[in-house]
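K.L.:
Here is a sequence with its predicted model. Questions after.
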Amino acid sequence: MSKVELESRLESLTDEINFLRQLYEEELQELQAQVSDTAVVVSMDNSRQLDMAGVLADVRAQYEDIASRSRAEAEGLYQVKYEELKTAAGKQGDDLRQTRSQIQELNRRIQRIQAEIEALKNQVWGPTRLEIWNHTPCPSPTYPPAPSGNPHTGFLRIPWDVIWETGGESDGLEMGVFWGAGNTGGKRGVKNIGI
């Protein structure tokens, strides 16, 4: 049961208790009015020898007893419902705290695993260097000249996960990747990247 439902239930029970109290007050006033009307009639009729004071006291005692029991019953019902709602709200709060704790733990695991993946990538591949060359002469001011002195080459660092191994000749722009300090024996390439 959600918090909104619990609050709605609590509000409806409170309204019901207030309604019962108002109903009790109205009934009590009505009975008191009837009793006072009867007392006036009896006091005017002196020919009867009735103990109206005793009768009125009995009637009043009966109705006060009924009203007292109704009030106690309504308050007891209210207290029971209030405790039920309080318990349910506490359980939902505990569930929410537990879920938040699980989410935090999962986030910590994800960060730890991502760090391990990055460390493994660095151990296996190290920093990568991408050599770009084009078949048509177009010196680029963006890339510095290559150590080979070829005016059509330049160097650009890219992350390893965007490079994959290919074989054969390529049409258009070709790329070769070298890693390590001066190691040119491990050439990998990317072809037809559509730049």
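P.N.:
Yes, it's here.

K.L.:
drop to CA atoms for contacts and neighbour counts, all remaining ones
P.N.:
OK.

K.L.:
sec struct for V190, please.
P.N.:
strand (DSSP: H, G, I helix; E, B strand; the rest coil).

K.L.:
shouldn't it be in contact with F178?
P.N.:
No. With contact defined as Cα atoms under 8 Å, V190 and F178 do not form a contacting pair (12.0 Å).

K.L.:
One more to weigh against that first structure:
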Amino acid sequence: MKTPEQLLRESEDRLNKALSDYEAPPSSTLAREFYELRVQAAIFNYDVSFDVVSIWHHEPAGFAEKVALKGLIHKLYEYDQLLSKHLVARMLALARTRGVVIESADIKAERKKWKEQLLQLQHWSDLRNQATGHYGRDIATQVALLKQVRREEVMNVVAAFLSFNIAVLKVLENAGRAR
């Protein structure tokens, strides 16, 4: 099993490679689209990986742990919104343009595998709106919502979401390579 440092280093390497490919002159408009989507996914992956490793290393306790975990919740929530509303559609369009047949039902089926954990993201909408970067005025509500955060639950959602994201990235990779 890889250490947290190894996982973070791999994520860092993927991010730097994705940026390098993104900044290189593209061979086509389709290549540019592929590299944009890839760098976006790599940014998200590194962001989440960095936070997870930081939590493992620092082992925050009590209320501090909940505050540390809220950053992960926010990133997952926001990226899920972006993925659902924009990125999947862009990926499917890229695949069609490349002549790769990908059914949106395939992505929905992959999402269904992680339904319970992905639904938890939606249950965190109040937390996201009140305490994770979209700070509300009601401090008592923020504190109450943060007190409900459970590390195991957050890490389960992180693992499920990253697994779902990897499946989506495989679709993207195949579309980028016209397979």
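P.N.:
The structure has been received and is ready for your questions. Since this is a predicted model, take the numbers as computed values, not measurements.

K.L.:
TM between them?
P.N.:
After superposition, the two chains reach a TM-score of 0.31 (TM-score structural alignment, normalised by the length of the second structure), with 72 aligned residues with a Cα RMSD of 3.1 Å.

K.L.:
about what we covered before: any common contacting residues for V190 and F178 of the first structure?
P.N.:
Common contact partners of V190 of the first structure and F178 (Cα atoms under 8 Å, 6 or more residues apart in numbering): none.

K.L.:
show me where the first structure has helices.
P.N.:
3-44, 52-124 (DSSP state H).

K.L.:
now S11 of the second structure, nearest residue through space, not along the chain?
P.N.:
Y46 (5.4 Å; Cα to Cα, 6 or more residues apart in numbering).

K.L.:
From K108 of the second structure, how far off is that neighbour?
P.N.:
25 Å (Cα to Cα, to the nearest Å).

K.L.:
Contacts only, for E5 of the second structure.
P.N.:
With contact set as Cα under 8 Å, 6+ apart, E5 of the second structure has these partners: V53.

K.L.:
cool, T14 of the first structure as well?
P.N.:
T14 of the first structure neighbours (Cα under 8 Å, 6+ apart): Y78.

K.L.:
residue farthest from the centroid of the second structure?
P.N.:
If you look at how far each residue of the second structure sits from its centre, by Cα atoms, centre = their mean, the farthest one is A140, at 29.1 Å.

K.L.:
next helix or strand past the helix or strand harbouring it?
P.N.:
According to DSSP states H and E, A140 of the second structure maps onto helix 139-147. Remark: after helix 139-147 of the second structure, the chain's next helix or strand is helix 151-176, criterion DSSP H and E.

K.L.:
What helices and strands are in contact with that following helix?
P.N.:
Counting contacts by 3 or more Cα pairs under 8 Å, 6 or more residues apart in numbering; DSSP states H and E, helix 151-176 of the second structure packs against helix 29-58, helix 63-82, helix 88-97, helix 104-113, helix 115-123.

K.L.:
JSON lines for those, including mean neighbour count and distance to E23 of the second structure?
P.N.:
Converted to JSON lines, those look like this (neighbours: other Cα atoms under 10 Å; distance: least, Cα to Cα, whole Å):
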{"stretch": "helix 29-58", "mean neighbour count": "18", "distance to E23 of the second structure": "9"}
{"stretch": "helix 63-82", "mean neighbour count": "18", "distance to E23 of the second structure": "22"}
{"stretch": "helix 88-97", "mean neighbour count": "18", "distance to E23 of the second structure": "19"}
{"stretch": "helix 104-113", "mean neighbour count": "14", "distance to E23 of the second structure": "29"}
{"stretch": "helix 115-123", "mean neighbour count": "16", "distance to E23 of the second structure": "33"}
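
K.L.:
For L169 of the second structure, find the nearest of the ones you listed.
P.N.:
Between L169 of the second structure and these, the tightest spacing by Cα to Cα is seen for helix 29-58, at 7.7 Å.
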